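Q: Could you look at this predicted model? Sequence included:
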Amino acid sequence: MTGDAPAVFRLAGRPVAEYTWAPDLPVGLAPRPYLHPVRTLGGTVVTELTPPSHRHHLGVSVAVAEVDGGNFWGGRTFIAGHGPAWLDNQGSQRHVRWLRRTDTELSQALRWDTIDGASLLAERRIIEARPLDDDAWALDFTFTLANVAERDLPIRSPAAHGRSGAGYGGFFWRAPSPGACRVSADVHGHRAPWVSVGGPAWTLVFAGGDPATRADRWFVRTRDYLGVGSALAWDAPLVLAAGESVTRRVVTVVADGELPDERAAAYASQLVS
């Protein structure tokens, strides 16, 4: 793993995910590192990158609709009383340095900069790939955001501006449509220890890896596209004071085939205990 080439996660010699850490993307997509493709152990790809209808969806990433007026989600910004609008406010996440880099674990320092180049947040990100059994592995994703601006920073979703149900922002996974999509429970806008989505060929099980993440609500969309996220600020701002930080951890089981809910629940319990 050298230069700007994607970092490749491998388990038992098999590539299971690629991490593009220095992306060359248009400003309007809110450039940020992302995981794509992510694969099951059997080789099925379970992420999508820049799909035509939502080009700012970048596989697996940390994306926030608004940090102090800056758009770190990409695309249009939702304005109360008006709706989505194109603004010149897209920020970017910039790689600073590696703290650890192996075939199964990455630890990285990043900066979240406004379109004008001002740093708002410093991030420490840890991503690990762990084997589970012959049919499944786990992607363990932890990020800590620290306010490096000399003022309070409000983190908001479009729902905080009145867009009903649009509480997204935080860890987000854009998945390909499996055809007949199966969701373990209707948790959109609600708290739950875990949620699974998928179809006959593959299943993803998302679990909050710590109490703070389990206290967040899930964003789960199956109409028009399949996307799952853990929401930092559902319908009210999360305000970080100067120097304050927030940490979230999401563990995702990537499995071949269709998992019954009992097995999905057992995986989730095993990984966050």
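A: Perfect, I can see it now.

Q: okay, CA-based contacts and neighbour counts for the rest of this
A: Fine.

Q: so the residue nearest to Thr247 when sequence neighbours are not counted, which of the three states?
A: Closest residue in space to Thr247, ignoring its immediate chain neighbours: Thr144 at 4.2 Å, by Cα to Cα, 6 or more residues apart in numbering. Assigned with DSSP: H, G, I helix; E, B strand; the rest coil, Thr144 falls in the strand class.

Q: Do I have it right that Thr144 meets Glu244?
A: No - Thr144 lies out of contact with Glu244 (Cα atoms under 8 Å); the separation is 10.4 Å.

Q: ok, and what's touching stretch 251-268?
A: The contact list for stretch 251-268 (Cα atoms under 8 Å, 6 or more residues apart in numbering) reads 39-42, 44, 135-141, 184, 193-194, 196, 198-209, 271-272.

Q: Filter those residues down to the buried ones.
A: With burial judged by 16 or more other Cα atoms under 10 Å, the buried subset of the contacts of stretch 251-268 is 39-42, 44, 136-141, 184, 193-194, 196, 198-199, 202-209, 271.

Q: one step back: where do the contact lists of Thr144 and Glu244 overlap?
A: Shared contacts of Thr144 and Glu244 (Cα under 8 Å, 6+ apart): none.

Q: rewinding a little: mind checking which of the buried ones among the contacts of stretch 251-268 land in helices?
A: Mapping the buried ones among the contacts of stretch 251-268 onto helices (DSSP state H) picks out Leu271.

Q: Filter the buried ones among the contacts of stretch 251-268 down to just the ones in strands.
A: 136-141, 194, 196, 198, 202-208 (DSSP state E).

Q: A further structure is provided below for comparison with the first:
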Amino acid sequence: MVEIIEEGTQLVIRIGEQEFARYNFGSNLWKPYLYPVRAANGLSLVADAPVDHRHHHGFWVGHSRVNGHDFWQERHNSGRIVHRNFEKVVSGGELGSFTEKCDWISPTGDVVLTDTRTFAFHDTPPDARLFDFEIVLRAPNNAPVSLEPTNEAGIPYVRLADGLTVKSGGTLVNASGQRNEKGTYGQRSPWIDASGRIGRLQCGIALFDHPDNPAYPTPWFTRDYGPVSPNFGLFQEEPIVIAPRRPLRLRYRVYAHSGDVEAGRVAAVFEEFLQSLRQVESSDQPMESPVGRSE
């Protein structure tokens, strides 16, 4: 059973009576984010405000060039991504979820972008946790919103915990077997995995690109010191333009596993993800009418 419980300015996600993650949405924050995201031993797979980049927060969303405004850094001239409300919270079943609305507010107080984001957590064992992330970005007024190419962007962005980063002894691997920043940076792949040792546990976290996303399979932004992001906008010359009444929808699955990329069955779990999408698509098709058919 997946339970989602509000405690102050956090949503606590519990799966099978064990805490898996917390979503932080307080008004004092520069942006909402998911931290911690726990491995089977209870330690976090992601880092919050590490000393080298204090503006990195677990699993989060940000962009430094939104109509000329910075929603990446956390400085006097930066914008804020502000929690507006939770549209829906589903708790107590095999799938728990919440949907949140956020405003991207510039330093001058203007709402330059809005988003609706949904997290859906599956009731799976501690050594194979799954959650889905969807975000829909909208132009709030009758003018387009431009997301300029930049490496200071992540929709979403994951900051790995020490132990999973290449710098601290971990390994990055993509679907082609390319490794670490040297092999994976800018390379297109339907998934990427980071694994290593946290405490005494060999474990990892993988991100799966949804096949309906733009530029699938996405090119990845990776750094050996910890960031991982499906940043397709960085690797193109023109900006991403979100037109009025034409929102940008992005979807991903996250897989938190024990073992490395092989022991954690990352490639197989990604194929299961694709198969689940095919089953949904086939169930959405109208049934063929038996009228007029001959046996």
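A: Cool, got the structure. All values derive from a computational prediction rather than experimental measurement.

Q: overall similarity of the pair, as a TM-score.
A: Overlay of the two chains. TM-score (TM-score structural alignment, normalised by the length of structure 1): 0.83; 248 aligned residues with a Cα RMSD of 2.1 Å.

Q: which residues of the stretch 101-250 of structure 1 fall in helices?
A: All helices of the stretch 101-250 of structure 1, identified by DSSP state H, counting those that start in this stretch, fall at 211-214.

Q: now the strands for it?
A: With DSSP state E, counting those that start in this stretch as the criterion, the stretch 101-250 of structure 1 has strands at 105-113, 119-133, 136-147, 153-156, 170-175, 182-183, 194-198, 202-208, 217-221, 226-231, 238-240, 245-256.

Q: To Arg97 of structure 1, which of those strands lies closest?
A: Closest to Arg97 of structure 1 of those, according to Cα to Cα: strand 105-113, at 5.4 Å.

Q: In structure 2, what range does the closest one match?
A: The alignment of strand 105-113 of structure 1 onto structure 2 (TM-score structural alignment) spans residues 97-105.

Q: how far apart are the matching stretch and its match in structure 1?
A: Following the fit onto structure 1, the mean deviation recorded for stretch 97-105 of structure 2 is 1.1 Å by mean Cα distance after the TM-score superposition for structure 1.

Q: So what touches that stretch?
A: By Cα under 8 Å, 6+ apart, stretch 97-105 of structure 2 touches 4, 71, 79-91, 111-121.

Q: now do 6 Å
A: 79-90, 111-120 (Cα atoms under 6 Å, 6 or more residues apart in numbering).

Q: Stretch 184-191 of structure 1 now?
A: Contacts to stretch 184-191 of structure 1, defined as Cα under 6 Å, 6+ apart, come from residues 195-196, 217-220.

Q: Most neighbours among those, which one?
A: Comparing those by number of neighbours (other Cα atoms under 10 Å), Trp218 comes first, having 28 neighbours.

Q: before we move on, the earlier item: and the aligned partner of the residue nearest to Thr247 of structure 1 in structure 2, how close does it get to Asp103 of structure 2?
A: In structure 2, the residue matched to Thr144 of structure 1 (TM-score structural alignment) is Val136. Distance of Val136 of structure 2 to Asp103 of structure 2, given as Cα to Cα, to the nearest Å: 12 Å.

Q: Have a look at the two and say which one is more surrounded.
A: Asp103 (21 against 15).

Q: And for the more buried one, nearest residue in space, chain neighbours not counted?
A: Asp103 of structure 2's closest residue in space is Thr114 (Cα to Cα, 6+ apart), at 4.6 Å.

Q: what number of residues lie near the residue mapped onto the one you found from structure 1?
A: Counting by TM-score structural alignment, Thr114 of structure 2 corresponds to Ala122 in structure 1. Neighbours of Ala122 of structure 1 under the rule other Cα under 10 Å: 21.

Q: What residues does Ala122 of structure 1 make contact with?
A: Ala122 of structure 1 neighbours (Cα under 6 Å, 6+ apart): 110-111, 145-146.

Q: The nearest residue to Asp132 of structure 2 once chain neighbours are set aside - how many residues pack around it?
A: Leaving aside its sequence neighbours, Asp132 of structure 2 sits nearest to Arg253 (Cα to Cα, 6+ apart; 4.4 Å). Arg253 of structure 2 has 20 neighbours, counted by other Cα under 10 Å.

Q: Could you tell me how far the counterpart of Arg253 of structure 2 in structure 1 is located from Gln270 of structure 1?
A: In structure 1, the residue matched to Arg253 of structure 2 (TM-score structural alignment) is Val251. Counting by Cα to Cα, the gap from Val251 of structure 1 to Gln270 of structure 1 is 11 Å.

Q: One more: Ala264 of structure 1?
A: 10 Å.

Q: Which of those two has more residues huddled nearby?
A: Neighbours were counted for Ala264 of structure 1 and for Gln270 using other Cα under 10 Å; Ala264 has more, 23 against 10.

Q: for that one, helix, strand, or coil?
A: When classified by three-state DSSP, Ala264 of structure 1 comes out as helix.

Q: same check, this time on the one 3 residues further on
A: Under the three-state scheme (three-state DSSP), the conformation of Tyr267 of structure 1 reads as helix.

Q: So what's the residue count around it?
A: Other residues within reach of Tyr267 of structure 1, judged by other Cα under 10 Å, total 21.

Q: What is the equivalent residue in structure 2 for it?
A: By TM-score structural alignment, Tyr267 of structure 1 lines up with Val269 in structure 2.

Q: ok, and what's touching stretch 8-20 of structure 2?
A: Residues outside stretch 8-20 of structure 2 that contact it (Cα under 6 Å, 6+ apart) are 1-5, 21-26, 37-38.

Q: Only the buried residues of that stretch, if you could.
A: Here stretch 8-20 of structure 2 shows 10-15, 19-20 as buried, counting by 16+ other Cα under 10 Å.

Q: I'm done for today, thanks for sticking with me.
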